[in-house]
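[1] here is a sequence together with a model predicted from it:
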Amino acid sequence: MPSNRIVRLNGIDLHLAEQGEGPLVLLLHGFPETSHSWRHQLEALAEAGYHAVAPDQRGYGGSDRPSAIDQYSIFHLVGDVVALIHELGEEQAVVIGHDWGSIVAWNTALLRPGVVRGVVGISVPPIPRGALPPLTATEQRFGPDFYQNYFQEPGVADAELGKDIPGALRRIYAGAPAPEPSPGFAGRFLDPSTLPAWLPAEDLAVFVDQFTASGFTGGLNYYRNLDRNWEQTAAWQDAPITPPALYISGENDGVRHLYPLDAAARAIVPNLRGAIDVPNCGHWTQQEQPDVVNTALLEFLKGL
């Protein structure tokens, strides 16, 4: 079983779930998730001889939630990863992320390659810095109601998702599009009559308890920095992500259509060692198909 503790770094407290001893592997969750989304990987990595650590990233779970939106920039998120590696007594780690955690993982490998032994992105591939601010690009591609644009107004999505946390999480995790969507983000999805097979009621209850305590604002603030991140990373335009890398995605993950692993994405990861398609799998990759994901991770780690 993982143990839990709080570490203080960069002026905030981060909650960690950790298991095992050996080379350090960090596991970064996405939205709306927490360290609990890595429950299957913590055990598998520990048994294989690694020190597996899954933080609740800032804004989530048992970690601190700074109030200012600009405290959730990509530099803050990467800064937390680098500080955590050093706080755990290491010079380097393998950094693995899912969803927003992938964005943080890829950017850690881009901005601080010296501390990254290897990087794995699950669901979200490396995304080259585009010619336009991201929210302008998404509005042009998908219209002003695209979820990332909808998330921008402080308080709006926060209130919508917080109004019925169990219902919102059920809909989002089940991920079936509603034939007649209601306004907001969770309303785009059907409320399932039964939970997905990968999400037992007791695991959903953990997530519900965590978001009842934390709210959704911290996680939404990641999206509210998309244009700021784009402005501030101009110096890294076309810079390569040099550490050994792996990309894993579910065959039915809608992110593949938003952000494909195309030639432009591959071009910025010259040391990409594989791109793994996980069959019968949607967006919640490491929870839906843990055995496939764990096998791929251990194979990649063995090759470093």
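    Received it, and whenever you're ready, just let me know what you need.

[2] only C-alpha atoms from now on, for both contacts and neighbour counts.
    Will do.

[3] what about the helices in the chain?
    Taking DSSP state H as the criterion, the chain contains helices spanning 39-47, 74-87, 100-111, 134-142, 147-150, 156-163, 165-174, 201-214, 217-223, 226-232, 255-258, 263-267, 285-288, 290-302.

[4] from the contact counts, what lies against the last one?
    Contact partners of helix 290-302 among helices and strands, from 3 or more C-alpha pairs under 8 Å, 6 or more residues apart in numbering; DSSP states H and E: helix 39-47, strand 272-278, helix 285-288.

[5] other SSEs contacting the last one?
    The reference is to helix 285-288. Helix 285-288 packs on helix 39-47, helix 290-302, going by 3+ C-alpha pairs under 8 Å, 6+ apart.

[6] gap between the shortest one and the chain center?
    In this case it means helix 39-47. On the basis of C-alpha atoms, centre = their mean, to the nearest Å, helix 39-47 is displaced by 18 Å from the centre of the chain it belongs to.

[7] quick one, that helix and helix 290-302 angle?
    Calculated by axes from the mean of the first three to the mean of the last three C-alpha atoms, to 10 degrees, helix 39-47 forms an angle of 40 degrees with helix 290-302.

[8] run the angle between helix 39-47 and helix 201-214 for me.
    If you take the same axes, to 10 degrees, helix 39-47 sits at 100 degrees to helix 201-214.

[9] contacts for helix 39-47, please.
    Outside helix 39-47, the residues that touch it by C-alpha atoms under 8 Å, 6 or more residues apart in numbering are 1-2, 18-21, 51-54, 286-287, 290, 294, 298.

[10] now list the buried members of those.
    Using 16 or more other C-alpha atoms under 10 Å as the burial test, the contacts of helix 39-47 include 18-20, 51-54, 286-287, 290, 294 as buried.

[11] next up, a structure to set beside the first:
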Amino acid sequence: MTSSSSPSWSERFVVRDGVRLSCRDWGRPGEPGEQSDRGEQSDRGEQGGFRGDQGGFRGDVLLLHGLAGHAGEWDATARLLRDSGHRVVALDQRGHGGSDRNPSDGDVSRAAYVADAVAVIEQLGLERPVLIGQSLGGSTALLTAAAHPELPRALVLVEAGPDGAKPGVQEQIGGWLRAWPVPFPSRAAAVAYLGGGTDAVGEGWAAGLEERADGLWPRFDPEVMVRSLDENATRAFWDEWTALACPTLVVLGQGEHGGIIGAEEYAEMVRRQPALHGTSLPGTGHDVHLEQPGVLHRLIVDFLADGGSACARHTDACLGVHSTS
């Protein structure tokens, strides 16, 4: 991880009910106390000068990765948002990355993920942050915004939606995770396997692996990942979607293999939230944030700056007819 402008992030820890959560706190440009890419603990205070309008500050952002992912997936997007004037925090969700791999309370429910996000917001002093989540992180963001409408300024879902139930999802995902040929003998081998032919995706996934004496290993337990999908396998979240009260942007993939949100689901999302802003990006799949971080950043910044007029509203944007690139 490199930065051409300034040092990058510091590691911060939040503890909720005995579960330790690791966060990458990117701060904002020119802020004292920034650390190097090694992620060393910062000694700055909780206030840190993050709030206020001076210096073109554009508000706080919380980034939430997907299942079996890690906070580092957001590095490119986080740096761009930070350099645009936002304070940015990326969370390793419970069971992932630098957070507790096997939560001591055994709870990997949707409610636990939401409570973690709220704890990070409160303990790190994020003021009405924009919640941005990809895939399962988008589910966390959606449910947090629905349960705590006073918390977010806006919501951005990347390849995420409320549809369900998906009875076979645990078997499918569990089989895939257990099939990883670990340990990977090299970074190149991990990139080739995890990228599915897309280097940017492979690099993003490989960056989350742990280096041991015998090779590279995932920093998660496949069985914990499978359990975290219990609710997604049995129910949809349309009531929570309908309850959303903040401006919302949905960004979907439109690559060779497509994204995971179909036209029918998106149409229902629009019907229930007519003010929704949405777009799909040609040439991207499920990992939009890894494939096109610059485009994603511009969509987010434009959406926040002008309420979304720069993004196609629900008019066919994600129905396979029109797209924004």
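    That came through, no problem. Only a predicted model underlies this, so the values are computations on that prediction, with no experimental measurement involved.

[12] TM-score for these two?
    Taking TM-score structural alignment, normalised by the length of structure 1 as the basis, the two superposed chains have a TM-score of 0.74; 262 aligned residues with a C-alpha RMSD of 3.0 Å.

[13] sorry, back to before: of the helices and strands packed on helix 290-302 of structure 1, which approaches residue 167 of structure 1 most closely?
    Among these, helix 285-288 comes nearest to residue 167 of structure 1, with 19.2 Å by C-alpha to C-alpha.

[14] which residue lines up with residue 65 of structure 2 in structure 1?
    Counting by TM-score structural alignment, residue 65 of structure 2 corresponds to residue 29 in structure 1.

[15] what's the nearest residue to its match once chain neighbours are set aside in contact with, if anything?
    Once flanking residues are discounted, residue 29 of structure 1 sits nearest to residue 101: 4.8 Å by C-alpha to C-alpha, 6 or more residues apart in numbering. Contacts for residue 101 of structure 1 (C-alpha under 8 Å, 6+ apart) come out as 27-30, 121.

[16] returning to that earlier point: how about the helices of structure 1, which one is nearest residue 239 of structure 1?
    Across those, residue 239 of structure 1 has its closest neighbour in helix 100-111 (7.5 Å, C-alpha to C-alpha).

[17] which bit of structure 2 covers that closest one?
    Under TM-score structural alignment, the counterpart of helix 100-111 of structure 1 in structure 2 spans residues 136-147.

[18] ditto for stretch 43-51 of structure 1
    Here stretch 43-51 of structure 1 aligns to structure 2 at residues 79-87, judged by TM-score structural alignment.

[19] list the buried residues in the matching stretch.
    79-87.

[20] nearest to residue 166 of structure 2, of the residues you listed?
    Residue 166 of structure 2 lies nearest to residue 81 out of the buried residues of stretch 79-87 of structure 2, by C-alpha to C-alpha, at 33.5 Å.

[21] aligned counterpart of residue 290 of structure 2 in structure 1, please.
    Counting by TM-score structural alignment, the partner of residue 290 of structure 2 is residue 287.

[22] correct me, but that match touches residue 35?
    No - with contact defined as C-alpha atoms under 8 Å, residue 287 of structure 1 does not count as touching residue 35 (11.6 Å).

[23] now for the helices of structure 1, which one comes closest to residue 8 of structure 1?
    Proximity to residue 8 of structure 1 (C-alpha to C-alpha) singles out helix 74-87 among these, at 8.7 Å.

[24] what's the angle from the closest one to helix 100-111?
    Using the same axes, to 10 degrees, the inter-axis angle of helix 74-87 of structure 1 relative to helix 100-111 is 80 degrees.

[25] mean deviation, helix 74-87 of structure 1 versus structure 2?
    Aligned to structure 2 and superposed, helix 74-87 of structure 1 gives a mean residue distance of 0.8 Å (mean C-alpha distance after the TM-score superposition for structure 1).

[26] give the buried residues for that helix.
    Buried-residue list, helix 74-87 of structure 1, by 16+ other C-alpha under 10 Å: 74-75, 77-82, 84-85.

[27] what is the nearest of the residues you listed to residue 227 of structure 1?
    Checking the buried residues of helix 74-87 of structure 1 against residue 227 of structure 1 by C-alpha to C-alpha gives residue 74 as the nearest, at 10.6 Å.

[28] correct me, but that closest one touches residue 104?
    Yes - contact criterion C-alpha under 8 Å: residue 74 of structure 1 and residue 104 qualify, at 6.9 Å.

[29] about what we covered before: reformat the helices and strands packed on helix 285-288 of structure 1 as a markdown table; add distance to residue 255 of structure 1.
    Below are those laid out as a markdown table (distance: least, C-alpha to C-alpha, whole Å):
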| stretch | distance to residue 255 of structure 1 |
| --- | --- |
| helix 39-47 | 22 |
| helix 290-302 | 17 |
